[in-house]
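**Q** just the structure for this:
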Amino acid sequence: MPTRVITFGTFDVFHVGHVNILTRAHDLGDHLTVGISTDELNFSKKGRYPIYRQEHRLEIVRSLDCVSEVFYEHSLDLKREYLLEHRADILVMGDDWKGRFDEFGDICEVVYLPRTADISTTDIIQAIREAEL
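**A** Just a heads-up that it's a prediction; the model follows:
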């Protein structure tokens, strides 16, 4: 039986940190499913819409060899349902979320991977804005 890994994220302004977490998540199993936060979900979490539209973010992530399947994450409240629907054996999240998803340990293993140092979408967006001034 293949080991099914799942992770979630916005994956806006795609960068090497995104590549790193997705390849490391893939290495934990045989099948990697990625939930892409919708534009509306991102706005509700961060108070801003992503730079790239959800359709573009989904296609970028879908194009990676390490990704087996992608879907839209519409609500944080449906995380348990997404894990069950996609038959996740392992949930992978960045370690900036450490402890936040431990409640799902009853249905799958929860793994927090270290984020790539010195890179974040927020910092990239800020640097671009400052360069425009």
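**Q** alpha carbons only for contacts and neighbour counts from here, please
**A** Fine.
**Q** can you tell me the closest non-neighbouring residue to Tyr52?
**A** Among residues not flanking Tyr52 along the chain, Asp12 sits closest, at 5.9 Å (C-alpha to C-alpha, 6 or more residues apart in numbering).
**Q** structure for this one too, so we can compare:
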Amino acid sequence: MSRVVITFGTFDVFHLGHLRILQRARELGTRLVVGVSTDALSYSKKGRLPIYSESERMEIISSVKYVDDVFSEESLDKKSEYIRVHNAQLLVMGDDWYGKFDEIKHLCEVVYLARTPSISTTAIIEKMKN
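**A** This is a model prediction of the structure:
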């Protein structure tokens, strides 16, 4: 039986934490669909543009062996729509989002996975600046 898992992220400056969450998400289903934040959405969330462009980030994520399909996430408010369009049975998010998508539980199961300790894109960017 097919089980579609969906997850979302900016995936800027791709690192081991990104790889691990994609791997763990894929292990929970038979297909993994990933929404990559558009440049505009990334700017609205973080107050800065990503280091890598939307098209570059989508190409990086689509090349990861755990990922079956990639699409542009244009709005945080469209999670329900994306879940329906991709027929997802499970939403996986990092635990930094814990509880923020519980209202979607009527559409699909929601799982929050622990982030990889001591790894963050923001910390990597700050380290590069210094």
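**Q** work out the TM-score between the chains.
**A** Between these two chains, after superposing, the TM-score reads 0.99 (TM-score structural alignment, normalised by the length of the second structure); 130 aligned residues with a C-alpha RMSD of 0.5 Å.
**Q** surely the residue nearest to Tyr52 of the first structure meets Arg57?
**A** Yes. With contact defined as C-alpha atoms under 8 Å, Asp12 of the first structure reaches Arg57; the gap is 6.4 Å.
**Q** hey, where'd the helices end up in the first structure?
**A** Listed in chain order, the helices of the first structure (DSSP state H) span 16-26, 39-46, 54-62, 79-85, 121-132.
**Q** so for Arg115 of the first structure, which of those sits nearest?
**A** For the helices of the first structure, the distance to Arg115 of the first structure is smallest for helix 16-26, at 6.8 Å, taking C-alpha to C-alpha.
**Q** what comes up buried for that closest one?
**A** 17-19, 21-23, 25-26 (16 or more other C-alpha atoms under 10 Å).
**Q** with stretch 46-65 of the first structure instead?
**A** 49-50, 54, 57-58, 61-62.
**Q** who's in contact with that stretch?
**A** 10-14, 34, 36-40, 42-43, 67-72 (C-alpha atoms under 8 Å, 6 or more residues apart in numbering).
**Q** buried subset of those residues?
**A** 10-12, 34, 36-40, 42, 67-72.
**Q** ok, so of these, who is nearest Gly105 of the first structure?
**A** Val34 (18.5 Å).
**Q** which residues touch the closest one?
**A** 6-9, 61, 67, 69-71.
**Q** let's go with 10 Å and repeat that
**A** For Val34 of the first structure, the contacting residues are 5-10, 22, 25, 58, 61-62, 67-73, 86, 92, by C-alpha atoms under 10 Å, 6 or more residues apart in numbering.
**Q** same question for Leu90 of the second structure.
**A** 3-7, 25, 28-29, 32, 83, 105, 107-111.
**Q** which one of these is nearest to Asp96 of the second structure?
**A** Val111 (11.8 Å).
**Q** thought the closest one was touching Lys100?
**A** No. Contact criterion C-alpha atoms under 10 Å: Val111 of the second structure and Lys100 do not qualify, at 11.1 Å.
**Q** which residues are in contact with each of these two?
**A** Met93.
**Q** the more surrounded of those two?
**A** Set Val111 of the second structure next to Lys100 and count neighbours by other C-alpha atoms under 10 Å: Val111 wins out with 20 against 11.
**Q** ok, that one - contacts?
**A** When the contact criterion is C-alpha under 10 Å, 6+ apart, the partners of Val111 of the second structure are 7, 25, 28, 90-95, 98-99, 101-102, 105.
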